[in-house]
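[1] Okay, here's the prediction I keep looking at, along with the sequence it came from:
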Amino acid sequence: MRNLRPITGVDLVARVRLTDLDTKEHPLKLYALINAESGSTPNNSEDALRSELQALGLSADIVPVGAGELNTAVQTAIASNPDALIVWGGDGSVACTLSASGPSGPPVLALPGGTMNLVHKRLHGEDMDWKKILASALSAPEPEPFSAGCVSEHLFFVAAMMGQVTALAESREAARHGQLLKAAQLAVNSDALTLDRRLRLESVHASGNQTFDAVAAAVVIGGGSAPRLEVAAIHPQSALDWMAIAVDALANGWRDADSIEIDETRTVLITDFDGQEFAATIDGETVTMPSGTIISLKRHAANVLRARPT
């Protein structure tokens, strides 16, 4: 587990308007990065992408990269001034690219190539067919700003989870593969069910702040047309209650689980009752946060490319 440190994205001078992608006066200049080490990119991903682009009458500079090469590859891609940057990989690959590109960089078209593909689902919905996403986005492009959560200048594009509940990652993975008995066993054996550590969440509102006490919490980037943070405070009353919440959330999703209070805000302050650092995951990355961490909404964190709504 590492300590959370700020990361700085590339702050480019604005050089291409988002509406430029709607013009037909010149062919799109595309740059594509493929993380072949992601969970679900095919072995022939480079040839497959080139073939699909050719079918659309397009071409791109296509660069396969390993996980350790991604940061440098993203910087090189942005420096080439593409009209759009295609990233085929998992959530980490997309988050890295969006953070580096920032609000003045090229719009990013994310193709699902990971295991969970949570950022991709936020962008494109539940259909994770990369060929359909590519064709629809490039045939009727809709570049637009994309919001993120911000923790010490570290951006996240899906969710941050705080507290010992982060130890449930292995349990969630087992449930995702239909191994519910194993998921429950892992939840029981993990430190996630302890009630000893408690957090306080304070959501900021113009009409007055809202405070919640919790054993664990989640801050999720809300969907819809108005960017917002959804704050979930999880407050079990006993280890048995914690177990029920864990199984309910695994089976039905955390929004429908009992003993969870939900609020919407643009800024939330999270403190540990004892003033200690606490465990967290940010878009699946394990970190530690200091007591007094502030999570805020960044309305225009990057530019993305997806299909224009019909």
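    Yep, that arrived.
[2] can we go C-alpha only for contacts and neighbour counts from here?
    Fine.
[3] Just say helix, strand or coil for residue 251.
    For residue 251, the assignment made with DSSP: H, G, I helix; E, B strand; the rest coil gives helix.
[4] show me where the stretch 151-300 of the chain has strands.
    154-156, 159-162, 199-203, 210-214, 216-221, 229-234, 260-265, 267-272, 278-282, 285-289, 293-307 (DSSP state E, counting those that start in this stretch).
[5] what's the closest of the ones you listed to residue 21?
    strand 293-307 (9.6 Å; CA to CA).
[6] Which other helices and strands does that closest one contact?
    Where contact means 3 or more CA pairs under 8 Å, 6 or more residues apart in numbering; DSSP states H and E, strand 293-307 is packed against helix 91-101, strand 108-112, helix 130-139, strand 141-151, strand 267-272.
[7] buried set for it?
    Using 16 or more other CA atoms under 10 Å as the test for burial, strand 293-307 gives 293-299, 301-307.
[8] likewise stretch 127-134?
    Result for stretch 127-134 [16+ other CA under 10 Å]: buried residues 130, 133-134.
[9] can you check stretch 44-53 too?
    By 16+ other CA under 10 Å, the buried positions in stretch 44-53 come out as 45-46, 49-50, 52-53.
[10] Spatially, which two of those residues are the most separated?
    Longest span within the buried residues of stretch 44-53, CA to CA: 45 and 53, 12.1 Å.
[11] For residue 278, state which of the buried residues of stretch 44-53 is nearest.
    Lowest distance from residue 278 to the buried residues of stretch 44-53 (CA to CA) belongs to residue 45, with 39.6 Å.
[12] who's in contact with that closest one?
    Shown in contact with residue 45 (CA atoms under 8 Å, 6 or more residues apart in numbering): 34, 36.
[13] Tell me how far stretch 31-41 lies from the chain's centre.
    17 Å (CA atoms, centre = their mean, to the nearest Å).
[14] Verify the stated contact: residue 74 with residue 95.
    No. Using CA atoms under 8 Å as the test, residue 74 is too far from residue 95 to be in contact (11.1 Å).
[15] Give me the distance between residue 92 and residue 73.
    14 Å (CA to CA, to the nearest Å).
[16] ah, wrong one, I meant residue 194
    On the measure of CA to CA, residue 194 and residue 73 end up 42 Å apart.
[17] Rebuild the buried residues of strand 293-307 as TSV, extending it with distance to residue 24.
    Shown next, in TSV, are the buried residues of strand 293-307 (distance: CA to CA, whole Å):
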residue	distance to residue 24
293	47
294	44
295	41
296	38
297	35
298	32
299	29
301	27
302	24
303	20
304	20
305	17
306	18
307	17
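[18] just curious, which of those residues is nearest to residue 101?
    residue 302 (6.5 Å).
[19] Test my guess that that closest one contacts residue 145.
    Yes. Look at residue 302 against residue 145 with CA under 8 Å: they come within range, at 5.9 Å.
[20] which residues do these two both contact?
    Any residue near both residue 302 and residue 145 by CA under 8 Å, 6+ apart counts here, and that gives residue 103.
[21] sorry, back to before: tell me which entries of the buried residues of stretch 44-53 lie within strands.
    Assignment to strands by DSSP state E places none of those there.
[22] Second structure follows, compare the two:
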Amino acid sequence: MESDNPIWLLTNSRSGSNTDQAIEMLESHCKDKGFAISRKIGFPDEDLPTREELVAEGIRCLAIFTGDGSLNAAIAKLQGWGGSVMVLPGGTMNLLSKRLHGPDADLETIIERHASGAVRAVRPLMARCEKGDALAGLLVGPGTSWASVREAMRDFDIPAMAGGTSEALSETTGGSMVRCSDPELGKREGYPLIEFTPSHRGMQLDAFHAEGAGELLAQSWALLRRSFRDGPHTRLGLVDRITLETCDGAPVEVLIDGEPATLSPKAEFAVAPCEVDLLATHHGF
């Protein structure tokens, strides 16, 4: 991208990789490769950009250097925009960045690929539910309670970590288990956590379990590190549409790209294409 075709940059100081040093490095890489950053937006201190603002300023590319949750919120606000989003790894897990650029592509590599033209605009499939769309992944069940423990760890809030860990352990073993009801997949007694991974083949479903002290410890550690597939799990299948329900009729708890939400006791999920162009540099999934 030439310097006479400016881009905007969105960052988030609370995201995992958004240190001052990382942002300075990002700006240096952009400058070296001919990208002109005409405006920097620091979310959440500043509002997320809207498509109307981008159109009014003639901006055709928005670079987003945040975690998956902020990426999700920003992309949702841009539905219908005619420009493109450059996703950069600015969080902890950076699952959407890995999906678009490959698991090993670092910040400098991604910017270099964009600058050389080794990029394609895509609209990847998402996992959609009544409260939003997940581009990176969606988690369902009482095991999502570990998210509050991870937040406390990020903020170095020791009391919150202790209280949250106790509550999360209780929820993982005794909370409202979730099961696949239409079509029926897996165990009727349900699971503490089901992970949805959207791809061009549909939604991959993996069910996680914690039966016995050993599995509970392994699963708890995996959930805490957000390395879900390191814990005991079972592949349930690939689907385009599915209904999940809690075994006891309680609301369904979910994490949509890492952000919590509560759904109806019987919740439907389906694939849907992203409604704005994302720039990809890898064959992805």
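    On my side now, so go ahead. Since the structure is predicted, the reported quantities are computational estimates derived from the model, not experimental observations.
[23] Work out the TM-score between the chains.
    The TM-score (TM-score structural alignment, normalised by the length of structure 2) is 0.77; 272 aligned residues with a CA RMSD of 3.6 Å.
[24] For residue 2 of structure 1, which of the strands of the stretch 151-300 of structure 1 is the nearest?
    Residue 2 of structure 1 lies closest, by CA to CA, to one member of the strands of the stretch 151-300 of structure 1: strand 285-289, at 5.0 Å.
[25] Just give me the mean distance for that closest one relative to structure 2.
    Here the mean offset of strand 285-289 of structure 1 against structure 2 after fitting is 1.8 Å, by mean CA distance after the TM-score superposition for structure 1.
[26] Find me the equivalent region of that strand in structure 2.
    With TM-score structural alignment applied, strand 285-289 of structure 1 matches the range 259-263 in structure 2.
[27] chain center to that stretch: distance?
    13 Å.
[28] Ok, which of the strands of the stretch 151-300 of structure 1 comes nearest residue 83 of structure 1?
    The minimum distance between residue 83 of structure 1 and the strands of the stretch 151-300 of structure 1 falls on strand 293-307, with 10.3 Å, by CA to CA.
[29] Measure how the closest one sits relative to helix 130-139, angle-wise.
    With axes from the mean of the first three to the mean of the last three CA atoms, to 10 degrees applied, the angle from strand 293-307 of structure 1 to helix 130-139 works out at 80 degrees.
[30] once aligned to structure 2, how far is strand 293-307 of structure 1 on average?
    With mean CA distance after the TM-score superposition for structure 1, strand 293-307 of structure 1 averages 1.8 Å from its match.
[31] and the angle for that strand with strand 229-234?
    For strand 293-307 of structure 1 against strand 229-234, the angle by the same axes, to 10 degrees is 130 degrees.
[32] which residues sit in contact with residue 61 of structure 2?
    By CA under 8 Å, 6+ apart, the neighbours of residue 61 of structure 2 are 6-8, 83-86.
[33] in structure 2, which residue is closest to the centre?
    residue 257 (3.0 Å; CA atoms, centre = their mean).
[34] re the thing from before, of the contacts of residue 61 of structure 2, which is the nearest to residue 99 of structure 2?
    Residue 99 of structure 2 lies nearest to residue 86 out of the contacts of residue 61 of structure 2, by CA to CA, at 12.6 Å.
[35] how about that closest one, what's its partner in structure 1?
    So, by TM-score structural alignment, residue 86 of structure 2 is matched to residue 109.
[36] pretty sure that match contacts residue 87?
    Yes. Using CA under 8 Å, residue 109 of structure 1 is in contact with residue 87, at 6.2 Å.
[37] Which of those two has more residues huddled nearby?
    With neighbours defined as other CA atoms under 10 Å, residue 109 of structure 1 and residue 87 compare such that residue 109 has more, 28 against 25.
[38] quick one: contacts for that one?
    For residue 109 of structure 1, the contact set (CA under 8 Å, 6+ apart) comprises 84-87, 134, 137, 304-306.
[39] follow-up on the earlier one: can you list the strands of the stretch 151-300 of structure 1 in JSON lines and add distance to residue 69 of structure 1?
    Conversion of those to JSON lines gives the following (distance: least, CA to CA, whole Å):
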{"stretch": "strand 154-156", "distance to residue 69 of structure 1": "20"}
{"stretch": "strand 159-162", "distance to residue 69 of structure 1": "25"}
{"stretch": "strand 199-203", "distance to residue 69 of structure 1": "37"}
{"stretch": "strand 210-214", "distance to residue 69 of structure 1": "39"}
{"stretch": "strand 216-221", "distance to residue 69 of structure 1": "28"}
{"stretch": "strand 229-234", "distance to residue 69 of structure 1": "32"}
{"stretch": "strand 260-265", "distance to residue 69 of structure 1": "36"}
{"stretch": "strand 267-272", "distance to residue 69 of structure 1": "34"}
{"stretch": "strand 278-282", "distance to residue 69 of structure 1": "21"}
{"stretch": "strand 285-289", "distance to residue 69 of structure 1": "18"}
{"stretch": "strand 293-307", "distance to residue 69 of structure 1": "21"}
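[40] Residue 58 of structure 1 is nearest to which of those?
    Using CA to CA, the nearest of these to residue 58 of structure 1 is strand 293-307, at 15.8 Å.
[41] between the closest one and strand 267-272, how big is the angle?
    In terms of direction (the same axes, to 10 degrees), strand 293-307 of structure 1 departs from strand 267-272 by 130 degrees.
[42] How far off centre is strand 293-307 of structure 1?
    Per CA atoms, centre = their mean, the centroid offset for strand 293-307 of structure 1 relative to its chain is 10 Å.
[43] just stretch 241-249 of structure 1 next, same as before
    24 Å.
[44] List the buried residues of it.
    242-249.
[45] mean deviation of that stretch from structure 2?
    Stretch 241-249 of structure 1 sits 4.8 Å off on average (mean CA distance after the TM-score superposition for structure 1).
[46] List the contacts of that stretch.
    184, 187-188, 193, 236, 254-259.
[47] now stretch 110-117 of structure 1
    35, 38-41, 86-91, 94, 120, 128-130, 133-134, 305.
[48] Same check on stretch 121-129 of structure 1?
    Contacts of stretch 121-129 of structure 1 (CA under 8 Å, 6+ apart): 112, 120, 133, 158, 223, 306.
[49] try it again with 7 Å
    Identification of contacts with stretch 121-129 of structure 1 by CA atoms under 7 Å, 6 or more residues apart in numbering yields 112, 306.
[50] Can you give the distance of that stretch from its chain's centre?
    Stretch 121-129 of structure 1 has its C-alpha centroid displaced from the chain centroid by 13 Å (CA atoms, centre = their mean).
[51] and if you look at stretch 94-113 of structure 1?
    Worked out by CA atoms, centre = their mean, stretch 94-113 of structure 1 lies 11 Å from the chain centre.
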